[in-house]
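Enquirer: predicted model and sequence below, questions to follow.
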Amino acid sequence: MLTTDYVPGAPDWVDLGSRDVATAAAFYTALLGWEYQPGGPESGGYGTFRLAGQTVAAIGPLQDENARPAWTVYFETADADATTAAVQQAGGSLRFGPMDVADQGRLAGYTDPGGAEFAVWQPGGTKGLDRVGAGALCWTELYTVDAEQAKRFYTTVFSWDTQDMPLPGGAGTYTVVSRAGGGPEGSHGGLMQLATDMLPEGTSYWQPYFAVIDTDASVAAATARGATVLMPGTDVEGVGRIALLRDPEGAYFAVLQPAESMS
């Protein structure tokens, strides 16, 4: 379960890189009931999404004209410089940073050996998202071309615990990842191997899940606003009803109606 009691290795931030921040912000505020708060002139166009006055995500303009719009998941670190060294030693590569964000924290961005991009946040004045769970980020998931490689990499970098679970019908294996020593209650994401031709861009990527009240209604609202359905609403026993989507700019995300809200 994601919580705001952040520890090293746990997701603590998520943001969207967009070509058109205003239009993308309008899509997500309409879909998820968030409010968009632009940053000041010094923010470079970076702003936050809020729900009930709490920060649930952020958005900013793409810094590379060749980059595609995408959500980036950040994991907490106590030392961004040490994590950078660990990433590189484990076979990943540095995309940006480490760099300070005023007195709010220190960040760095990476690409894992399978091509998936992710980032870390070393807390300063900003500890992380104010809210996770209902109406906000509730899970993170990696679709990878090489699950064993991904497990080795992330357990080396973040000391995650992993648990393999067979998928229904012999469809493969799903690996649940948890903070070190956290057990099932400390789980915050999963990873699953997919063939290259099953990955929309042909490469590995991290995807955020946002908790919603009604998955099917959210899918209908998203498609009415120009999103594409990658996987329609599907029940997952003990988890809830999920759907995978691509927003109008091409960024991938998912929605989850938790099982406890469906009874």
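Expert: Yep, it's here. Numbers count the residues shown, from 1 in each chain.

Enquirer: can we go C-alpha only for contacts and neighbour counts from here?
Expert: OK.

Enquirer: S261: how many residues sit nearby?
Expert: Using other CA atoms under 10 Å, the number of residues around S261 comes to 11.

Enquirer: so what's the closest residue to it other than its chain neighbours up against?
Expert: With sequence-adjacent residues excluded and distances taken as CA to CA, 6 or more residues apart in numbering, S261 is closest to I213, at 7.4 Å. Residues near I213 by CA atoms under 8 Å, 6 or more residues apart in numbering: 135, 257, 261.

Enquirer: helix, strand or coil: sort out the second one for me.
Expert: The assignment at Q257 comes out as strand when based on DSSP: H, G, I helix; E, B strand; the rest coil.

Enquirer: I'd say it and T215 touch.
Expert: Yes: using CA atoms under 8 Å, Q257 is in contact with T215, at 5.5 Å.

Enquirer: the strands in the stretch 101-250 of the chain, which residues?
Expert: Along the stretch 101-250 of the chain, counting by DSSP state E, counting those that start in this stretch, strands occupy 105-111, 117-123, 137-144, 161-166, 173-178, 187-193, 205-211, 228-236, 240-246.

Enquirer: what about the fourth one, distance to the chain center?
Expert: Think strand 161-166. Chain-centre distance of strand 161-166: 19 Å, with CA atoms, centre = their mean, to the nearest Å.

Enquirer: presented hereafter is structure B, for comparison with structure A:
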Amino acid sequence: MAENRASAYGEGVPCWVDAQLSDVEAGKRFYGELFGWTFEDDPEKYGGYAWARLQGEPVAALVRKTDGRLPTVWTVYFATPDAEALADRVWAAGGQVVTAPTPAADLGTAALVTDPEGAVFGLWEPGRHSGFGRRHETGTFVWAELYARDTVAADAFYADLFHDALFGPDARPDFGRAAVSDVFPAEMPPHFLVHFGVDDCEAVLGTVNRLGGRIQAPPFETSYGRVAVVTDNQGASFALLERRKQTEQ
């Protein structure tokens, strides 16, 4: 059964992820084998995206970079009923608007913004596309971790921006934060790291290597499970998350 349609995506809930890649066909081969995704291509229907599906439900998208200077990266999008209003709040709180809210056909409206330290994230105001059809499962989005330099400032920024999603009566946050230096070299820029669920972290690392990816950080323990950080065969970083049995959602 698919879960978590539009009504469940309150403002500040991670609702979608996409990868900007130079070679979408190579991305399909990599992620198709790694996670069992199948892909749909229809430039008019899906805004130029290659939509990834698991058991028929949308779980992510791959999109070709229009400029080779753009980073090869996974981006997490947070739901909002009003992308323009939320972008204004990001700006007022010291963040930046990288890409102003822009309609994606009738799918919805997207924007790219940063927090005050420069970590990029997306905003998604749903139209026909509400977000993930499946999540919190093997081969789907399970978590996003913000790696920040100033964790106190990050806490204040996101607590104000996404207060209900983090602290409201129905809050089940799908993102957290840590210091950059906990996992990465201190010079690494602040960023969000998208996590996909796996059953066996070590076993999947072997597949990542075989498919031409690379291990950035071998498995380590976190409060939300066992994590390894990898890149795909084009350099886009993401994490593998093996949930502890008692904390599975």
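Expert: Received, thanks. These numbers come from a predicted model, not from an experiment.

Enquirer: re the thing from before, joint contacts of Q257 and T215 of the first structure?
Expert: By CA under 8 Å, 6+ apart, Q257 of the first structure and T215 have these common neighbours: 241-242.

Enquirer: tell me the centre residue of the second structure?
Expert: Geometric centre of the second structure, nearest residue: V76, 3.0 Å, by CA atoms, centre = their mean.

Enquirer: is it true that S159 of the first structure touches V7?
Expert: No: with contact defined as CA under 8 Å, S159 of the first structure does not count as touching V7 (11.7 Å).

Enquirer: intersection of neighbour lists for these two?
Expert: Counting by CA under 8 Å, 6+ apart, the contacts common to S159 of the first structure and V7 are R179.

Enquirer: can you report how many residues lie near F167 of the second structure?
Expert: 12.

Enquirer: and the equivalent of T234 of the first structure over in the second structure, how close does it get to W51 of the second structure?
Expert: Aligned counterpart of T234 of the first structure in the second structure: F220 (TM-score structural alignment). Applying CA to CA, to the nearest Å, the value for F220 of the second structure to W51 of the second structure is 31 Å.

Enquirer: look at these two and report which has more neighbours.
Expert: Shown here are F220 of the second structure and W51; by other CA under 10 Å, W51 has more neighbours (22 against 13).

Enquirer: which position in the first structure aligns with the more buried one?
Expert: Using TM-score structural alignment, the partner of W51 of the second structure in the first structure is T48.

Enquirer: which SSE is that match in?
Expert: Counting by DSSP states H and E, the element that carries T48 of the first structure is strand 47-51.

Enquirer: what's the mean deviation for that strand versus the second structure?
Expert: Superposed on the second structure, strand 47-51 of the first structure shows a mean distance of 0.7 Å to its aligned residues (mean CA distance after the TM-score superposition for the first structure).

Enquirer: and the following helix or strand past that strand, what does it pack onto?
Expert: Of the helices and strands lying after strand 47-51 of the first structure in sequence (DSSP H and E), the nearest is strand 54-61. On a contact count with 3 or more CA pairs under 8 Å, 6 or more residues apart in numbering; DSSP states H and E, strand 54-61 of the first structure meets strand 11-18, helix 21-32, strand 47-51.

Enquirer: please name every helix or strand in contact with the very next helix or strand once past strand 54-61 of the first structure.
Expert: The helix or strand immediately downstream of strand 54-61 of the first structure is strand 70-76, counting by DSSP H and E. Packing contacts for strand 70-76 of the first structure, counted by 3+ CA pairs under 8 Å, 6+ apart, involve strand 11-18, strand 117-123, strand 205-211, strand 252-258.
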